[in-house]
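A.B. asks: Sequence unavailable; structure follows:
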């Protein structure tokens, strides 16, 4: 589903507020419009999920947020491809992520289940939305910090906001796939949502795309698995999403172990001196 990495780079000054004749601002360049338009589309998709939830259209509500995650995963890459990184894009991206992956899932889950537990359910929804905003604020605050052990090793700190939203919906996937109302139990949903909120703001090292380096002898097999996974998403989307969530959760202990090993390797030369 992507990460919450703002789009900032050496072209920021050029694309942010360039000056025209008489010192007037010309606004964003055309190439900067494309990734920001995708970000705006992700924001609209996430918020439309709330509209579907109000109407009781749970399948559509979940898919709208997942579509927002897909769009969020490509906007930053397109910005880097077009050399259109800007401070404006970074701020818009963070705002869109907070609304699409914090507020939208919190409200959808409240309307789906947690409103049957008004006080605790609402606090769980608030915790999720606030933790998502705090995660994004922490990430933005760390942009210019040189010493970032997780980032320098190719890891993320905590669960990314789009991934957190996808994991938060796991009870809904199970409910749709099995038809069993036990997965809609508000107490269990509140505890699950709170747990994902904590993971988003935790200091735990989690895998990023750059830290996943499959061995050469399994890369063709990996391509085949990814292709089959896409086919499974079209044929059995809810069970496939359950498998993806289970796979990500299973990788979390491995990411902790791998980062601890890298940390020990980095510390060894210092101890030798």
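C.D. replies: Sure thing, it's come through. Only a predicted model underlies this, so the values are computations on that prediction, with no experimental measurement involved. Numbers count the residues shown, from 1 in each chain.
A.B. asks: contacts, neighbours, all on C-alpha from now
C.D. replies: Fine.
A.B. asks: can you tell me the helix or strand for the spatially most central residue of the chain?
C.D. replies: Nearest to the geometric centre of the chain sits residue 162, at 1.9 Å (CA atoms, centre = their mean). Taking DSSP states H and E as the criterion, the element that holds residue 162 is helix 161-168.
A.B. asks: What lies in contact with that helix?
C.D. replies: 1-4, 65-66, 69, 72, 97-98, 101-102, 105, 132, 135-136, 192-193, 196-197, 200, 245 (CA atoms under 8 Å, 6 or more residues apart in numbering).
A.B. asks: Return the distance of the residue nearest to the centre of the chain relative to residue 132.
C.D. replies: Separation of residue 162 from residue 132 (CA to CA, to the nearest Å) stands at 9 Å.
A.B. asks: then this one, side by side with the first:
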């Protein structure tokens, strides 16, 4: 389903770029967001059904590469980067290629015993779904403000290249396993999830922009947190 939503997003982007309704850009982004939601559920559903397999892991990576690498690259190219005189397509390719490289690195390490980031509860680099969401930040700003400056390739291209670099970087980023809530806070967390869902329904683009800003703002803290973990491990080893 995530794979289908990713390709459907491309379909609506093609329609919008060839004179279709403007809201087709919104539908294209919505398809990628839904693919991200499904990506967050598929592993948990597989574990619940005791249906985990290496086949499923490989299929998940292939679907992620299409939904969060190829599809966002094509949508951003059709939306803005095709106006760049020479390197617009190269920037779009960079996003797709870096997503593929990130997923390949993840698969290559999936059975490795020595994974310092994973064992400490961190990801290595920005995950593919988060990378796709961050890459769409100029589109969110355009949809919110209606200002075409956010659609200019001179704005979009550097941002896309920056996000592509984050995806293949060795930056330690927070993962779901690094979030440990006390039992007394869980009811507030559930309420927060409900409010977030309501915000996504009523004002999706502003909410997604806020989530992206929060994610980027947490990167320095995730790096410092991992450095503390490394120092503790080194002191124990010494």
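C.D. replies: Looks like it came in fine. Everything quoted here is computed from the prediction, not taken from an experiment.
A.B. asks: Show me where the second structure has its helices.
C.D. replies: 2-17, 23-48, 54-65, 71-79, 88-108, 116-119, 128-135, 137-145, 153-168, 186-202, 204-237 (DSSP state H).
A.B. asks: and among those, the most buried is which?
C.D. replies: Among those, the stretch with the highest mean neighbour count (mean count of other CA atoms under 10 Å) is helix 71-79, at a mean of 25.
A.B. asks: Report the mean distance between that one and its aligned residues in the first structure.
C.D. replies: Aligned to the first structure and superposed, helix 71-79 of the second structure gives a mean residue distance of 0.3 Å (mean CA distance after the TM-score superposition for the first structure).
A.B. asks: got a list of contacts for that helix?
C.D. replies: 6-7, 9-10, 13-14, 17, 28, 32, 88-89, 92-93, 95-96, 132, 135-136, 151.
A.B. asks: With stretch 95-108 of the second structure instead?
C.D. replies: 58, 61, 65, 68-70, 72-73, 127-128, 160-161, 163-165, 167-168.
A.B. asks: residues in the first structure matched by it, start to end?
C.D. replies: Under TM-score structural alignment, the match for stretch 95-108 of the second structure in the first structure covers residues 128-141.
A.B. asks: That stretch vs the second structure, mean deviation?
C.D. replies: Mean deviation for stretch 128-141 of the first structure: 0.4 Å (mean CA distance after the TM-score superposition for the first structure).
A.B. asks: quick one: that stretch to chain centroid distance?
C.D. replies: Stretch 128-141 of the first structure sits 11 Å away from the centroid of its parent chain (CA atoms, centre = their mean, to the nearest Å).
A.B. asks: Just give me the match in the first structure for residue 56 of the second structure.
C.D. replies: Correspondence of residue 56 of the second structure to the first structure, assessed by TM-score structural alignment: residue 89.
A.B. asks: Next: residue 175 of the second structure.
C.D. replies: Structural correspondence for residue 175 of the second structure with respect to the first structure (TM-score structural alignment): residue 208.
A.B. asks: was I right about that match contacting residue 152?
C.D. replies: No - at 11.5 Å, residue 208 of the first structure does not count as touching residue 152 under the criterion of CA atoms under 8 Å.
A.B. asks: how much space between residue 78 of the first structure and residue 32 of the first structure?
C.D. replies: Residue 78 of the first structure sits at a distance of 10 Å from residue 32 of the first structure (criterion: CA to CA).
A.B. asks: Trace residue 115 of the first structure over to the second structure, please.
C.D. replies: Mapped onto the second structure by TM-score structural alignment, residue 115 of the first structure lines up with residue 82.
A.B. asks: neighbours around that match, how many?
C.D. replies: Residues contacting residue 82 of the second structure under the criterion other CA atoms under 10 Å number 17.
A.B. asks: OK, contacts around it?
C.D. replies: 88, 89 are the contacts of residue 82 of the second structure under CA under 8 Å, 6+ apart.
A.B. asks: Good, we can wrap up now.
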